[in-house]
Every structure is written in C-alpha cells, then in structure tokens.
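Asker: Predicted structure and sequence below. I'll ask about it afterward.
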Amino acid sequence: MDLQQMRYVVAVAETRNFTRAAELCSVVQSSLSHRIAGLERELGVKLFSRSSRRVELTSAGAAFVAGARESLAAADRAVADAAAATGVVRGRLAVGVIVTAAAVDVPELLQRYRARYPDVRVFLRSGRSDEMAAAIRSGDLDIAFLGLPEGERPSGVETIALDHDRHALVVPTGHRLAGAPRVTLREIAEETFVDFVAGTPARAQSDQAFTDAGLVRDVAYEVGVVELMTRLIVRGLGIALMPSAFVRPLAAGDPDLALVPVVDGPRRVEYLAWSRFNPSPATQAMLGVLGVRSPE
C-alpha cells in the first residue's frame, strides 16, 4: 500500500466515478482502476460496489477512506513542515467564511496572502458559524471568519474578536419606514420578515433580540442566500434585520433598498477562529498576514 493508492481511493469516494477520479488525479482510468483493484486484493476486502451506472463505498471502503484521509493529511503536513523548516511555506489552507462577513475584505486578504505565499493552495468554504467552528475542531478547516450573537463565543478554538456590529432594518424604498430616523423592535414586530434559516447563528441573532424584548414576529421566508433575501425585500415580500456593516454597501448600490437604524436591535460579533492545537505553517502564515500572533 502507498499514498498514491490512498489518493486514488479518496478521489473515487469523493467523485463516485472512476473516470472523474482519474481526471482529478491526472492519471488514465485503467491505471487508477488497476491500482485500486490491487489494493483491494492486498486488503482482502472490496472498497467499492460497482455497477454500470453507480459507484458506492462499501462499509469497509468507508472505514478505509476515513483512515486514508487522516494519513494523507499527515503526509501533507509532514511535507509542509519540512518546507517551513527551510523558510518556504507551502501546502493547503482551508478557510471558512460566513456569507455576511464584513470585518475583513476576504478577497483582498487572499490577494496579500497569495503575494507572500504563492505555493499554498487555498480552499474556501462558506457556511454556518457553528458548523465551521466544529470543522476547525475536527481539522476540516484551518481558519474561519465567523459571526455570532453578542455574548457568545466559539468553543474549542482560538479566537479574536474582529468587530462589534449592530443590525439595521432593511426595507424596500417604498416601505412606510423607509427614511425613518430610527425604529424599535416593537414598532416592526407586526411586519412580515425575511430571515436566515431557523437554528443558524445568523437567525439566532434576530430571534434572541425579539425574545428578549418579549415580542413575537412572523418570519414568512427562510433563506440561505443573501442575494435572494434582498430580492424578496425589493419585491415587497418582507423586511429583514441584517448586520449593518455588511448590508450598508449593498444598499448603497441598490436604489430599491433602504436601511433604518434599530435602537434595540440585534448585535453581532465577528470572530477570527483557528485551531488551538498545532496550527499548520500555512495557518500560521495567514495569522501573520492578519497581524495575529498565535499562542504558543
């Protein structure tokens, strides 16, 4: 067994297709299939169930892939550590970003990082703050930009607060509240709302604010994409509470949207989070670009 065989198996597991896996690994399909078949003979188990249309992991294959991923990650880390000892940073950096990130201009940050560390391959992933914090703890992400309600912090990871922000009310320009100097939660509680999916940290920020105020509201549309949220608002289907630092540039470029300050609205803290256990050279390099000193 060798690392290349492991890479082939993981590629097939991820693509569920031998042809696409071979393309991903830059090898002819016959060679990839031959190496995997040889590995199956060596192990004495079938890793994949194959048909003319489908490829699925067997239970033995699923167990093997989990260990193979760990082995490949360890091998990649060994190569990166060896390079770092000579002053060269290379390897892989997995970055998580919430869709409403505003404290850091992520593309500009990656541009600076690329200029200094061109040998690092960066993988970006967006999602929920709680899931991305868990991904850091499990090793699936190296670093992430998160947003949580004020008073909450990600657990099990190193963090620094990047920004504290208030939510603003987002309404269509023809709405009765457009142009108001400010509003309270009680004044908008009877409105129809567009918001993020229930159970997510992004949604919890608004839910908690209304609960603390003893108010109940109607969320008629649950959305996971900001662009769709704003389109629903423009159509007059609802209003929304969104982080002001994020939504202000959107409203400035869209004459159909208006922002109104909310006196007692939700507050959010944006965090930078990374693994507290042995961060990789690529992670330490990113922290350096951000001006953050990783704890020893």
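Answerer: Received it, and whenever you're ready, just let me know what you need. Residues are numbered from 1 along each chain as shown.
Asker: all contacts plus neighbour counts: C-alpha atoms, from now on.
Answerer: Will do.
Asker: how close does the residue positioned nearest the centre of the chain get to residue 41?
Answerer: Residue closest to the average C-alpha location in the chain (CA atoms, centre = their mean): residue 126, at 2.8 Å. Between residue 126 and residue 41 the distance is 39 Å, computed by CA to CA, to the nearest Å.
Asker: check contacts around the closest residue to residue 3 other than its chain neighbours.
Answerer: Counting by CA to CA, 6 or more residues apart in numbering, residue 3 lies nearest to residue 72, which is 6.9 Å off, once chain neighbours are set aside. By CA atoms under 8 Å, 6 or more residues apart in numbering, the contact set of residue 72 is 3, 6, 7.
Asker: Presented hereafter is structure B, for comparison with structure A:
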Amino acid sequence: MKLRQLRFVKSVAETGSFSKAAEQCCATQPTLSNAIAQLEEELGGRLFDRTTRKVELTAFGNHILGRIEEVLLAEQEVLQTAKTYHDPSHKLLRIGFSPLVDMGLLNHILQPFCHKYQDIELFFKECLLDDLSERLRGDVIDIAIIPSSMLSEEYEHVSFYEDPLFYIARDGTDLTKPGGILKLTDLPSDPVIMTGGGCGLNGSLDHLFKNEGAALTPYRGQAISYQVIEEWADLGIGSGILPQAKISQSRSNAYPLTLRDGTDASFEFCWIWPKELGMRPHIADFIDYIQTTVPSLIAGSDGILPMRAPRSF
C-alpha cells in the first residue's frame, strides 16, 4: 500500500470522476485506475462503483474512506512537526476540535486574528475527544474545542459559544406545538439515535437530560454520522437530537428544544489548553484573543475581515 494510492482514492471520492481525479493528482487516468485496482485487490474489495455516467463509493469504500483520510492527515501532521522542529521560528497554531463543533462559526471568528497575525499558520484537526486529550498532552495540538460537559480540571478553559438543540421526530411525525417548540421533558418515548460516543454527542445529551430530570432512551444501534441520524429518523428507526450546526439545511421538520425554565436547550462549547503550556508568544496572543475579542464576535458586534483559508492536518 502506498500513500499515492490513498491520495488517488480520496480524490476520486471527492470529484466523483476518475478523469478529474487524475488531473487533480497530476497523473494519467490509466495510472490512477491501475493504482486503485491494485489497492482494491490488497484490501479485498471494490472501493468504487463505476458507470458511464458516474462514479460512487461502494458500501465498503464508504466504510474505509475515513481511515484513508486519517492516514493522509497523519502524513501532513508528520511533515509539519518536522518543519516546526527544523525551523523553531515557524509560527504554527494547531487547533483540534470535536466533530460537533460548528466549523462555519469557527472560520468566522478566526478571520480578524488571521488578518492581524498573517505570519501565523493555522492547522485544523478534527478528532474524537480521547484523541484530543492525547494530542494536547503530547503537544501535537495547542488548543482544542470540546463540549463543556466534557471539561476536565486538567485543562484551562474559556467559554466559546452555545449551539441550540433540535429534535428530529421519528418517521417525520408532526409534533407542532404552540410556538413551534418542545420541552426536553415532553418528548415522545421513542429511542434517540446516538453515535459511537467519541464525538461528545452522547455524553452531552446524557448530561443535559440528567440535569433536567428527564429520561433519555438511547437506540441500541449506533449511527456513523449526524447525517445517518437524520436518515434513520426519517426511516422511523428512532428520533434524533442534534445541535443546529449539524442539521441539514434542507430539513424543515426539526423542532427547537427548551428546558423546564423555558430557555433554549443547547450545547456549550469551550476552548481548552494545558495548564502547563509553555506559552509560546504567538499561542499566548491567540489565548488572549479568544478571551477578549471572540466573545464580542459571537455577540455580532464586530465586522469580519477576509480570511486566508486554514489547512487541515
């Protein structure tokens, strides 16, 4: 197995075309096709269904694509770690976050910082909560964003934002109430579809329901993504509860949730960083920024400037 083969697979998955992927990867189409065929033989299954009109991932391909992406991201991480070692003056800010985090909002609030500190290179890393902790301890990332219900005394923290929660009814059931909202304590008894748990969704929901004295009945199976939660809810398998940022924009039958006191049910997200951080100047500048400037950006009081696109690793 070679990294180039993995890059070919990722490119085909993204473009939906062998020819476009070959162009993107600066390879001939026969070279790309042969490399993918060799990888499929090694892995023991077809990665793509290919017709004259379109190219789609097979169920096996969809299952394994995430692992392929992780390997390619790890490659970039190794390269950047080496670059920082050989060039200590290189200013790198590595931000890790749970998959629950609103990437649109994160981009939004980083714009003024990137405009002011154009010599700082940003890297994003999306990973599960346990992985985030290991990366913080190992100095692989500098700062992370997690649900506040997952906070630990091991880290310094400051609040970031709150994301309101919405209920997706099983099989599209109409639950319209006066005002169009639902209380957490008044939900149907349908099981709630969860993920594997590592992203923070399950733990945050459990924490919220316990605080409200409400019963949470998880569905016995586990969805691989937030999109699958929506799909399963539409199929009548169970209901779903997701933060607004993770609900498909096209969905119209998601109901805002409230607590007993009438306030919005929501997940709070926080920035965390190690207490013993050797406060490199540019990281200290960023921590000062998220403590002093970001709250006003969240409140919508400041303008937003053009931003250089951060890279993922």
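Answerer: The structure has been received and is ready for your questions. These numbers come from a predicted model, not from an experiment.
Asker: Got a TM-score for the two of them?
Answerer: Once superposed, chain against chain, the TM-score is 0.57 (TM-score structural alignment, normalised by the length of the first structure); 215 aligned residues with a CA RMSD of 3.8 Å.
Asker: on that earlier part again, so which helix or strand takes in the residue nearest to residue 3 of the first structure?
Answerer: Following DSSP states H and E, one finds residue 72 of the first structure within helix 59-85.
Asker: Repeat that for residue 287 of the second structure.
Answerer: With DSSP H and E as the criterion, the answer for residue 287 of the second structure is helix 281-292.
Asker: List the buried residues in that helix.
Answerer: Neighbour-count burial for helix 281-292 of the second structure, counted by 16 or more other CA atoms under 10 Å, picks out 283, 286, 287, 289, 290.
Asker: name the helices or strands packed onto it?
Answerer: strand 91-97, strand 155-168 (3 or more CA pairs under 8 Å, 6 or more residues apart in numbering; DSSP states H and E).
Asker: Point out the most buried one among these.
Answerer: Of all these, strand 91-97 carries the top mean neighbour count, a mean of 22, counting by mean count of other CA atoms under 10 Å.
Asker: List the contacts of that strand.
Answerer: Contact with strand 91-97 of the second structure is made by 84, 119-128, 132, 140-146, 282-283, as judged by CA under 8 Å, 6+ apart.
Asker: so how far does it sit from its counterpart in the first structure?
Answerer: Compared with the first structure after fitting, strand 91-97 of the second structure has a mean deviation of 1.6 Å; criterion: mean CA distance after the TM-score superposition for the first structure.
Asker: from the middle of its chain, how far away would that strand be?
Answerer: Chain-centre distance of strand 91-97 of the second structure: 15 Å, with CA atoms, centre = their mean, to the nearest Å.
Asker: ok, now stretch 81-94 of the second structure?
Answerer: The answer for stretch 81-94 of the second structure is 25 Å, by CA atoms, centre = their mean.
Asker: How about stretch 111-125 of the first structure?
Answerer: Mean-position distance between stretch 111-125 of the first structure and its chain equals 17 Å (CA atoms, centre = their mean).
Asker: ranges for the helices of the stretch 1-150 of the second structure?
Answerer: Using DSSP state H, counting those that start in this stretch, the helices of the stretch 1-150 of the second structure run over 3-15, 18-24, 29-43, 59-86, 103-116, 129-137.
Asker: I'd like these as JSON lines, with distance to residue 165 of the second structure appended.
Answerer: Shown next, in JSON lines, are those (distance: least, CA to CA, whole Å):
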{"stretch": "helix 3-15", "distance to residue 165 of the second structure": "30"}
{"stretch": "helix 18-24", "distance to residue 165 of the second structure": "38"}
{"stretch": "helix 29-43", "distance to residue 165 of the second structure": "40"}
{"stretch": "helix 59-86", "distance to residue 165 of the second structure": "27"}
{"stretch": "helix 103-116", "distance to residue 165 of the second structure": "16"}
{"stretch": "helix 129-137", "distance to residue 165 of the second structure": "20"}
